[in-house]
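Build me a model from this:
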Amino acid sequence: MAKTDPILGSRTRSNEVGEEQLWQWTATEMASAVATGVVSSREIVESCLERIDEVNPHLNALVEVRPEEALSLADDADRRRVAGEQLGPLHGVPVSIKINSDQAGYATTQGVVAFKDAVATEDSPHVASLRRAGAVLMGRSNSPAFAYRWFTNNDLHGRTLNPWDDSRTPGGSSGGASSAVASGMVPIAGGNDIGGSVRYPAYACGVVGLRPTAGRVAQTYHPDDVDASLSVQTMLVQGPLARSVADVRLTMSALNDFSPRDPAFVPGARVAAKPRHPLRVGLVRDLGVAESTDAVNAALDQAAYWLQDLGYIVEEIELPVLREAYKLWYLLAMEEFRLAMPLVEEVGDEGMQKAAAHYYAVAAEWWGDKPDLETFIKGYSRRGTLIRELAMILETYPIIILPVSAEQAFEQDADIESVESMRRLMNAQASMMAIPVLGFPAMSVPTGIVDGLPTGVQLLGRRFDEDTLLDAATIIEARAGTFTPINPQ
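Modelled structure (predicted):
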């Protein structure tokens, strides 16, 4: 593999926004400063609120912020530090929560007008974990209706913009989270991922996003009295978006609490054994579905070189198991979602309805207009075989580098232009869907800026071995630098 020069556009946050202010600090820096009394949580929260006032009216990343409540939480964090109480890993650090996650006292709107008054009475388990870790919950991040698109727009809260280029998507469904983190409103944002909804927004906005192993973080999926589909129970995960790998690692240290409310949570899962060194890395350029652009291929080459330079052995491989899993997602997840389509037709917005129609039109080319029960059952049977196949490959290559997407951030609303446009996007996003089907951890790591837009790579690893991914991501970040926070372009 040829050595390549650093991708042009790499810069540190101080070069972008001038003299550093508290809102520009990483979460790790904030937590340390609060714990040692260097600064107060109130000072940090006030700085973030000022930043929100400055950039959120344009970006519309956070759709509900209650300054007095945030300041009260900060003051409580400061009191507990002064009192000598044991502090959690995120003590006094601002964090945002996505509008499809329950947060006591806030409506879980899902971006749907009909749900604007659906106020939660209890935190979802992952939100409760963040609160116990000392996080200051700052506001609610925007999402498409029902978290259904790779674009963040809905009739209730409006459109969220990408701070790099408002003609491009900030990603979805955690687009409000990625836009808020990239622009400096909060250092950490909660997201969730069943089809790329953490990894793709992180990629589109130039931040780090981790999709943990399925079962690694306790969560709820719907109100407790609503039955969640099997695909939601087996594929959906909660994961953080942040401006640095260290901040993602810090957040994951807080998201490990047991909850009896999650039927798929795996309490006390044994961490995978450390892989042998020198560690072999598989490099996958595409899944045989969509050809990657030059910018994407350059990012793969660069990340591979940086790892090689630190002693990793990188070998190009093919991964047909993911190509098959990609199409399987559109059988298992989308056929179960079909049961919710009457509700979508009743309360979903026009963008979501068009996106759904286009998803089903493309998927019908593989599975037919209405797959029968036998096809569906065999699909789940095949899923188990693919999980085993990928697990065995990962014993040889404990890390696989592959594209997040075959392109950089899509043009706004490209999914609803036509069926053909949706087909292009679905193919570009093949790994976004393939990995959730199989339940493995993966993360998006930025590598540079090309033509004014972020680019990066995806790291895929063994189940319950997020640490190996984070270690490799730390190397990539150390060589690439960080690219956020930025002022909206």
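
CA only for contacts and neighbour counts going forward, please
OK.

got the residue ranges for the strands in the stretch 301-450 of the chain?
Applying DSSP state E, counting those that start in this stretch to the stretch 301-450 of the chain gives strands spanning 313-316, 399-402, 442-450.

what sits against the most centrally placed residue in the chain?
Centroid-nearest residue in the chain, with C-alpha atoms, centre = their mean: V198, separated by 1.3 Å. Listed by C-alpha atoms under 8 Å, 6 or more residues apart in numbering, the contact set of V198 reads 172-174, 191-192, 209-211, 239-241.

now do 6 Å
174, 191-192, 209 (C-alpha atoms under 6 Å, 6 or more residues apart in numbering).

Pick the one among those closest to D451.
Nearest to D451 among the contacts of V198, counting by C-alpha to C-alpha, is G209 at 21.9 Å.

Go ahead and confirm that closest one touches S444.
Yes - using C-alpha atoms under 6 Å, G209 makes contact with S444 at a distance of 5.2 Å.

Specify the residue positioned farthest from the middle of the protein.
Most peripheral residue of the chain (C-alpha atoms, centre = their mean): A83, 35.7 Å.

for the stretch 51-200 of the chain, what spans make up the strands?
62-65, 94-98, 136-141, 153-154, 158-159, 188-193.

Let's have those strands in a markdown table, adding mean neighbour count and distance to D451.
Output for the strands of the stretch 51-200 of the chain, formatted as a markdown table (neighbours: other C-alpha atoms under 10 Å; distance: least, C-alpha to C-alpha, whole Å):
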| stretch | mean neighbour count | distance to D451 |
| --- | --- | --- |
| strand 62-65 | 20 | 27 |
| strand 94-98 | 28 | 29 |
| strand 136-141 | 27 | 27 |
| strand 153-154 | 26 | 25 |
| strand 158-159 | 19 | 23 |
| strand 188-193 | 29 | 26 |
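
Another for comparison:
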Amino acid sequence: MTPPIPVPASAASIAAAVRAGDVSALEVVEAHLDRIARRNPDVNALTVVFADRARAAAAEIDATVAAGSDPGPLAGVPFSVKENIDLTWSATTNGWGGNAGAVPAQDATIVRRMRRAGAVPVGRGNMPDFGMRWDTDNDLFGRTLNPWHSDRSAGGSSGGDAVAVATGMSSLGLGNDFGGSLRLPAYAAGVVGLRPSQGRVPRAAVRGQSVALTLQQFSVNGPLARTVDDAALALGVMEGWDADDPVSASAPAPVPSGAGAPRRVGVVRDAPGAGADPDVAAGIARAAASLVRDGWDVVPVDAPRLEEAAVLWRRLSCTDMLISLDPAALGQPLGRSATAFLRDSTAAARPYETAREYAEAWAQRAAIAADWRRLQVEVPLLLGPVSASRLRGPDYDLGGSEPADRAWRDLWLTVAANFLGLPALALPTGLGEDGMPTGVQLIGPLWGEDILLDAGRAVEAGVPRLPALF
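This is a model prediction of the structure:
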């Protein structure tokens, strides 16, 4: 085996070096496989490792470079694929034992696009059963541990991919975000998580199978990365219309974005009714100061009808989960922790019991979205916490309706973005007093990723860098 070699830290620089012939894709892959062998036994982030297939894909990229052709903008970049995103040589388990043999017939569109761009899949990222929890654990693969402190949660549900990126086992991770499932693990692991606008990145429906309305409206695929530029690079590869996803689109809606938008950011410092943890508040202050230094106008705001949005997201989600995850429909029970989470969360959320209540909740979404849209004409971006609290211990979202309620309450701003289909970017802001990464999120207007990423770069440039975990 080729000995591990130093490789550039970012996906963009790896791709540039491979395309220029300064390093081979095979050497890059071997270096990452070596990291996986050293780090994964301690954190259990990757459930399956594709060593031989990754080497074969890297050899093809090197042959393309040797022939004088361009292998793509992600040439040789190793990436991980969450357990609920289709990859033809690996079961799409959704973290659930009932799908242990569910090998798909074709790659998901985003996997296909990543591979065509020259990226190399190196493994599967762990997740809780069907992505339900805000922690990453399941009966099939076990728990993913936080690489900073094992007594803290790794977040969920894209916890495996976030930890793989943070520890250098992959350069990019493919995950999804139904209620913070990219942004919360990014916050926990100290990486960047981008939840794109609804419809910007395909999330295919299984042909002939129905899809819960909340899954259609709240969940999107997106990247995890170590830098904002890498997240933007991955977005550019994955985005665009797809025949298998009726929600996907190619052209942005006519909303303020890019050069025509006011460079104004509204700061949401506290969740209503509960102040933010001091380390959380300090991270927000560092991000706001970075934006001011970069010339942004930073003003205090109240997120419109935030509690109402969070309540509606939760009640609608739990109503649909009770139907789609019924053991009678699945054919066998969920895992132990997923069963407990569903029980505790639905007890606290009060799912809708009548069609009228369910329909009225969806009708109310439009009114809340209009309030946010009016605000974002003048204040395009909102800056605030991913979680109002620091990440607590493993299984912090279990133990009855009270812990479930607290876990959800910390994430009001996060789930509001899901409820409204808005793009949001989570990124680290240095270390807290507890030795864990601090972080913030920026929420943009629909299809406003350009201005969102510009602001993210300004924050990233102005806050302390985290020490490397590899």
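
what's the closest of the strands of the stretch 301-450 of the first structure to G215 of the first structure?
With C-alpha to C-alpha as the measure, strand 442-450 is the member of the strands of the stretch 301-450 of the first structure nearest G215 of the first structure (13.8 Å).

For that closest one, which helices and strands make contact with it?
Packed against strand 442-450 of the first structure by the contact rule (3 or more C-alpha pairs under 6 Å, 6 or more residues apart in numbering; DSSP states H and E) you find strand 208-211, strand 453-461.

Identify all contacting residues around the very next helix or strand once past the first one.
This points to strand 208-211 of the first structure. Moving toward the C-terminus from strand 208-211 of the first structure, the next helix or strand (DSSP states H and E) is helix 230-235. Here helix 230-235 of the first structure makes contact (C-alpha under 6 Å, 6+ apart) with 194, 333, 436-437.

Against the second structure, what's the mean shift for helix 230-235 of the first structure, could you check?
For helix 230-235 of the first structure, the mean deviation from the second structure after alignment is 1.2 Å (mean C-alpha distance after the TM-score superposition for the first structure).

Now do the same for T144 of the second structure: its match in the first structure.
Matched by TM-score structural alignment, T144 of the second structure corresponds to T160 in the first structure.

Tell me how many other residues crowd the residue nearest to its match when sequence neighbours are not counted.
With C-alpha to C-alpha, 6 or more residues apart in numbering as the criterion, T160 of the first structure has its nearest non-adjacent residue at 4.9 Å, and that residue is N60. For N60 of the first structure, the count of nearby residues is 23 (other C-alpha atoms under 10 Å).

Need the counterpart of N60 of the first structure in the second structure.
Under TM-score structural alignment, N60 of the first structure pairs with N44 in the second structure.

can I assume that match is in contact with T144?
Yes - counting by C-alpha under 6 Å, N44 of the second structure does reach T144; the two are 4.9 Å apart.

what separates G123 of the second structure from R53 of the second structure, distance-wise?
Separation of G123 of the second structure from R53 of the second structure (C-alpha to C-alpha, to the nearest Å) stands at 10 Å.

picking that back up, so which of the strands of the stretch 301-450 of the first structure is nearest D78 of the first structure?
strand 442-450 (33.0 Å).

What's G239 of the first structure aligned with over in the second structure?
Per TM-score structural alignment, G239 of the first structure is aligned with G222.

For that match, which residues are in contact?
175-176, 194-195.

from the residues you listed, which is closest to P246 of the second structure?
N176 (17.1 Å).

Now render the helices and strands packed on strand 442-450 of the first structure as JSON lines, adding distance to V45 of the first structure.
As requested, these are exported to JSON lines (distance: least, C-alpha to C-alpha, whole Å):
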{"stretch": "strand 208-211", "distance to V45 of the first structure": "22"}
{"stretch": "strand 453-461", "distance to V45 of the first structure": "28"}
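
since we're on the equivalent of D70 of the second structure over in the first structure, how many residues are nearby?
Aligned counterpart of D70 of the second structure in the first structure: Q86 (TM-score structural alignment). Number of residues near Q86 of the first structure (other C-alpha under 10 Å) recorded here: 10.

P57 of the first structure too?
Neighbours of P57 of the first structure using other C-alpha under 10 Å come to 11.

what do you get for I377 of the first structure?
Counted with other C-alpha under 10 Å, I377 of the first structure comes out at 12.
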